[in-house]
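# Sequence and predicted structure are below.
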Amino acid sequence: MSGTGMSALLRIAFRPTVKRKTRHTLAARALRLAALRIALVCACAGGVSYFINHSALEQSVRSQLSLSTEQALQRESLPFREVKDLEKNFLAEFDRIYAIPEARQSLARNFDDIFYRHEDGSYTQRPGLFEGEPLPDGRRFPGMSATYAPDVTPDADVKTRFALSYLLSYQFGSAAKGRLFNFYGVVPEKGFPIYQAADIAKVFKYEGPDALKLETFEFFSRGFGGPQNETFFTRIYWDPSNNAWMTTIATADAPDASGKHRIMACVDVLLDDLMKRTANPTLPGARATIFAADNQGTLIFDGKYTDAITASAGEASISSLEIADYQPLLKASQAIGAGSVSLIESTSEITAVGRIPDTPWVLAVHYPKSLMRPAILTNLGIVVAVGLLTLFVELFILRSILQKQVAEPLVRLIHATQLVGRSGVTVANDALPTHSDDEIGELARDFASMAARVHTAHEALEGKIRDRTSELERLNQKLLTISQTDEMTGVANRRRFDEVLASELAGLGQGQDLLMLAMVDADWFKGYNDRYGHPAGDACLKEIARVLERNTRSKQDVVARYGGEEFAIIARIASASNAPVIGQALCSAMATVKLAHEGSPFGHVTLSVGIALAAPDQNISPEALLLEADRALYRAKQAGRNQAVVAEPSADMQIQQIGA
């Protein structure tokens, strides 16, 4: 209480006594005012807390929703990016071989060795090839089947292209086995060889009500129906044989001067895994939708409209179903780039919308605002409870202080003043509240002590907030590390590899060193898995990763798991002569481990290494450098494995081999 307030109390105390009908004590009035004041403070604090918590929680949800959606976009784009790259590599290899006259003549002869003509004029692969029986020259093509319609009798050029498509479809399809459902190259004369688990020669016929009419398939009509040669996705369709939704990803070659295509690469993609992941977003309580980035917003997946999608055979769209809540999402999807995320807010939910890179699809993650209410109400309840507790405690303390240190001294003072002026009556000194100033001072010190405690509690709270913020930053950094690390082997993953390769090539011109890209593949690894089992295969991959990491020469070198049993190393080297030494060192280091492999002619696990180099003055894309390294790896395997091959970055692609 201030000095002015105390003076007023003393003036009231020494004023002549006036009789009143009703009398309210000072303590009672002070308690009522204190109760009213504290109640107002609690109400205001509760309101402020509600809006602050609501704003902070909504901002946190928006941040988490945006971050988790961006991560989902990048994660979901990886398999489609692999398919597109594989198809483009297929077409590039097709063009390279097709341009060699001697190769075309040999392929035309291979046609008669591989394919068998039926009475109706159609062709399929010869009996036994799909099951793995060898050709007379010893080549095997297990899992490869083919069909060619009887509409056009194949001439030498068609035979060449069909045979080349068969050989490359096997090469690329078997290389992607376990990651892709199938792989096939289609010729416009209605024929296609395909690498998959089912033999199409036993399924497709050219007569009867179920006759194959390839021209009615969307991938065929779109791929060969115009001059375009960009990768496209077909509409999703239901495949009864796999009991799953699928889409076909196709890339046609560049047409000739007459507008005619020679070949088209295709992959059928099962969408089950994508739909399962979409149904369970990272953010608890959220749900997700995938739709095409077209004018109609064709639905690919949505848990609320599964029946409509099924009933319409995949034709249902945001426009056809007249989903008003999705119209802002469709509009926003047409204005954002691949991999970017836009947040759309409605009265009931916050939705993150983003284009999945390398696809024509949009991912929308819906987060209901109702999920935030429990947390907000909990925080509000805590504030109200603390306020009420504070109210009761302060009223008790205030009543005690007013009664003992203010009210009682004032009563004694009033009684003493009534005796003043009476004759024969003296006022004893001990009847006066002589220590009133000290008591008021003690009250002030009590409030100061209370303020100090509040300040201490505030500082402790801020300390906790700093600790929580630091922990969140640590967890975010850990999440970033996990997103760039292969979970099984502990080395960098494919995403980190792509980032480093692009960065290294972009900065290559700033120094004198060469950039080395080594593609490393475990020899006969499928046989290893078949013989020892997948757990042993996983352990083998971990050991290979450790060997590669031990034999990298610099902390700046990056060892990454490229996919399956294939690894990649990115390193700066001073001279091209170092590349063979490094490649040989990797092979020798793996051989030294002596990891038993009875399915290998060497008796232990060995490595094949393909190396490509990029010079500072060489303008080369990541895809081109990968292709050079992959070709070098292919030659290393062709030469007997357990060795390294360096691709010279020259026009004739001379190869330097290093024996095991």
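Ah, there it is.
# Every contact and neighbour count from this point should use C-alpha atoms.
OK.
# Return the list of helices and strands in contact with the helix or strand harbouring residue 109.
Per DSSP states H and E: residue 109 is located in helix 101-114. Other helices and strands packing on helix 101-114, by 3 or more CA pairs under 8 Å, 6 or more residues apart in numbering; DSSP states H and E, are helix 26-98, helix 156-175.
# Show me which positions of the shortest one end up buried.
Buried residues in helix 156-175, defined by neighbour count with 16 or more other CA atoms under 10 Å: 158-170, 172-174.
# the inter-axis angle of that helix versus helix 26-98?
140 degrees (axes from the mean of the first three to the mean of the last three CA atoms, to 10 degrees).
# another structure for you, compare them:
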Amino acid sequence: MDLRHSLAGRTLRLAVLRISMVVVCASVVSYVLNRSLIEEAVRAQLLLSTEKTIQRESLPFREIRELQQNFLAEFRAIDRDPLQRQALVRSFDDIFYRHDDGSYTQRPGLFEGQPLADGRRFANMSATYAPDIAPSDDVKARFVLSYLLSHKYGSTTQGRLFNFYGVVPEKGFPIYQAADIAKVFHYRGPEALKLETYEFYSRGFASGQSETFLTRMYFDSSNNAWMTTMGTPDTVEAGGQHRILACVDILLDDLMERLARPSIEGAYSTLFLADTEGTLMFHPQQMEAIQQSEGKASIESLHLGMYRPLLHTGGQLEPGKVVLVDTPDEIVAVGRIPETPTILTIHYPRALMQPAILQNLAVVATLGLVTLLVEVFLLRSILQNQVTRPLQRLMRATREVGATAELGKYDLPVQSGDEIGELSRDFTRMSERIYEAHERLESTVQQRTLALEEANQKLAALSMTDSLTGLANRRHFDEALHAEWQHATRSGSYVILAMLDVDWFKKYNDHYGHQGGDKCLRRVAHSIQAHAHRAGDVVARYGGEEFVLIITNTPPEEAQALVQSMCQAVRALQLPHPLSPFGIVTVSIGMAATIPRPNDQPSDLLQQADAALYQAKAAGRNQVVQAG
């Protein structure tokens, strides 16, 4: 055995190495090096913590922006549908009430959760509409649509967002929040509402831009809190006008509280807008001035000249980026919060590093002494750690090998160059061969098991699927209807069923043959399936040329529109049918909706849908009839 790899030689080398390290460390550590290392660590920590902070603070703004974009997209889709707009106009008088001064608010009781005549509830939804502009049908449709969508988005984000509201340029807005604005805003006297004086209104409708913006912070007396408004206007029309503005008020108390406590001890934060004046939103020494100025205080107005370079640097940054700026007394991290026009700065005073530098010098001074004391026990511990314990682990591994099918983690000294290391490597190679044999056996068993599971899954799918159309079969439909019926009975929700029949299909089959008829049924099935995209909707082949559709999570009015679109989609296929009065393949649809009661049965709803289908056929086919 080479002396260089013996235990005695290793022990001597380790002893010399440790003593040499103490001598080297004691000679090179100095005040300048300590200061450089500590400052580097502080800069890295400051940069990292600021990046995490701006990413964390951007999350609610990003969520709000995405919600507002979804709100506007849904608003545009419905606003362009003439049928839905007519329904919205009819709902105006159901939802809103005209006061003596000509203004409109929601009807009494709606905010508290009382239902409309059709059963709809809009708890926590209030609204106000300016009295100097009489509502046209267009305004009514947009105002009602804003009311419905504000309730939808506000209720789904309750607990995360303070409120949600859509503003129409005719000086009105419905809003989802805990406070009823109908009891706060008035149109007479010195406190009359002048919506055009609000920054979110003027900025949202003043230009043809559709970019998301953030207002200056302001104190909202109705909620007794400091906040800012985040708004996104829709794309302007050809005449240069907006039709809607999506807004969310953001409470700033939690943001200010978080900024008041940076993750680095001793540092402090500031937050200001990236505008020409640097409008302040948070400064630990200037909060009184900010509040007294109603959010208009800025770097310029408060003569904070040392912040001008920070404002200039922040204005040049991309959102999410952070840079460090050095001043004689501080290291400042400057970053842009994504999704907002705000600049966050975290200031770390250089004086805070001095105690750490002195502490490191004291550590270096004692390092040599501690190292020499440790060396007294080194020779004793090395024999124990390098000989006795490795041999014990090797003995334990010998007893355990082969006891399990997994390769054991024995923590053996396989990298060692001495005798124990060579023995450990031989043992490891032997255990690996045993493990490989186990692995081959396990792999064969897994492959056979997976093949059996795959065959079972294919068999289950075939038993629930119609082989011709690929839709759910009658068995699948019966099970789905039963499950949905039980769910609706417990929750008090609607179960909606539509039965569809291909018009004059026997004549089509006689004319084109069974293969042509099968092809026709597949085309119709695919067209229906393409419209049943909600989670829980089930489209099944009921038998022959009949199909059936279970519609879930949808009010009857929307279900009627969905079924009508299916009827139109089949017509749009333009499948030739010479023996049909229409010249193309069409369908007749009967639809029925009910809220199940304890004694009702699913067969009752099937009979209603079948009767409605019969009425559709009797009325000339190619249409949808809903059971009365």
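The structure has been received and is ready for your questions. This is a predicted model, so every value here is computed, not measured.
# on that earlier part again, out of the helices and strands packed on helix 101-114 of structure 1, the one nearest residue 476 of structure 1 is which?
Closest to residue 476 of structure 1 of these is helix 26-98 (CA to CA; 10.6 Å).
# That closest one: how far from the chain's middle?
16 Å (CA atoms, centre = their mean, to the nearest Å).
# for stretch 175-182 of structure 1, same thing?
22 Å.
# In that stretch, which residues are buried?
176, 180, 182.
# just stretch 306-323 of structure 2 next, same as before
For stretch 306-323 of structure 2, by 16+ other CA under 10 Å, it's 308, 310-311, 313-315, 319-323.
# In structure 2, what range does stretch 413-423 of structure 1 match?
Aligned by TM-score structural alignment, stretch 413-423 of structure 1 falls on no residue of structure 2.
# no, scratch that, I was asking about stretch 59-78 of structure 1
With TM-score structural alignment as the criterion, stretch 59-78 of structure 1 aligns to 40-59.
# got it, and stretch 334-348 of structure 1?
Under the criterion TM-score structural alignment, stretch 334-348 of structure 1 matches residues 315-329.
# repeat for stretch 521-530 of structure 1
Going by TM-score structural alignment: stretch 521-530 of structure 1 matches no residues.
# Then stretch 240-255 of structure 1?
Alignment note (TM-score structural alignment): stretch 240-255 of structure 1 is matched to residues 221-236 of structure 2.
# And for the matching stretch, what's in contact with it?
64-65, 68-69, 72, 179, 184, 200, 204-205, 208-220, 242-253 (CA atoms under 8 Å, 6 or more residues apart in numbering).
# how about a cut-off of 6 Å?
204, 208, 210, 212-215, 217-219, 242, 244-252 (CA atoms under 6 Å, 6 or more residues apart in numbering).
# can you check stretch 170-178 of structure 1 too?
By CA under 6 Å, 6+ apart, stretch 170-178 of structure 1 touches 183, 195.
# one more time with 8 Å, if that's ok
86, 90, 141, 144, 180, 182-184, 194-196.
# Quick check: the farthest pair among those residues?
It's 86 and 141 that sit farthest apart of the contacts of stretch 170-178 of structure 1, by CA to CA, at 19.3 Å.
# so which helix or strand takes in residue 516 of structure 1?
Applying DSSP H and E, one finds residue 516 of structure 1 within strand 514-522.
# and that strand, what does it pack onto?
strand 566-573, strand 607-614, helix 622-638.
# With residue 318 of structure 1 as the reference, name the closest of the ones you listed.
Of all those, helix 622-638 comes closest under CA to CA, at 37.0 Å.
# What residue in structure 1 is paired with residue 258 of structure 2?
Match for residue 258 of structure 2 (TM-score structural alignment): residue 277.
# most packed of the helices and strands packed on strand 514-522 of structure 1?
strand 607-614 (a mean of 28; mean count of other CA atoms under 10 Å).
# Could you tell me how many residues sit around the match of residue 258 of structure 2?
13 (other CA atoms under 10 Å).
# just checking, it is part of a helix?
Yes: per DSSP: H, G, I helix; E, B strand; the rest coil, residue 277 of structure 1 lies within a helix segment.
# and it, how far is that from residue 363 of structure 1?
12 Å (CA to CA, to the nearest Å).
# Repeat that for residue 50 of structure 1.
Taking CA to CA, one finds residue 50 of structure 1 at 32 Å from residue 363 of structure 1.
# the more surrounded of the two?
residue 363 (29 against 19).
# Show me what the more buried one aligns to in structure 2.
Per TM-score structural alignment, residue 363 of structure 1 is aligned with residue 344.
# neighbours around the alignment partner in structure 2 of residue 287 of structure 1, how many?
Using TM-score structural alignment, the partner of residue 287 of structure 1 in structure 2 is residue 268. A count of nearby residues for residue 268 of structure 2, using other CA under 10 Å, gives 19.
# Residue 268 of structure 2 reaches residue 333, doesn't it?
No: the pair residue 268 of structure 2 / residue 333 is not scored as a contact, 10.6 Å apart, by CA atoms under 8 Å.
# Now for these two: what residues contact both?
Common neighbours of residue 268 of structure 2 and residue 333 (CA under 8 Å, 6+ apart) are 346-347.
# once aligned to structure 2, how far is the helix holding residue 109 of structure 1 on average?
On superposition with structure 2, the mean distance recorded for helix 101-114 of structure 1 (mean CA distance after the TM-score superposition for structure 1) is 0.7 Å.
# For that helix, give the aligned segment of structure 2 as residue numbers.
So helix 101-114 of structure 1 sits over residues 82-95 in structure 2, by TM-score structural alignment.
# in that stretch, what counts as buried?
For stretch 82-95 of structure 2, by 16+ other CA under 10 Å, it's 84-85, 88-89, 92, 95.
# would you list these in JSON lines and tack on distance to residue 348 of structure 2?
Output for the buried residues of stretch 82-95 of structure 2, formatted as JSON lines (distance: CA to CA, whole Å):
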{"residue": "84", "distance to residue 348 of structure 2": "58"}
{"residue": "85", "distance to residue 348 of structure 2": "58"}
{"residue": "88", "distance to residue 348 of structure 2": "57"}
{"residue": "89", "distance to residue 348 of structure 2": "59"}
{"residue": "92", "distance to residue 348 of structure 2": "57"}
{"residue": "95", "distance to residue 348 of structure 2": "55"}
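# Could you pull up the contacting residues of residue 499 of structure 1?
Per CA under 8 Å, 6+ apart, neighbours of residue 499 of structure 1: none.
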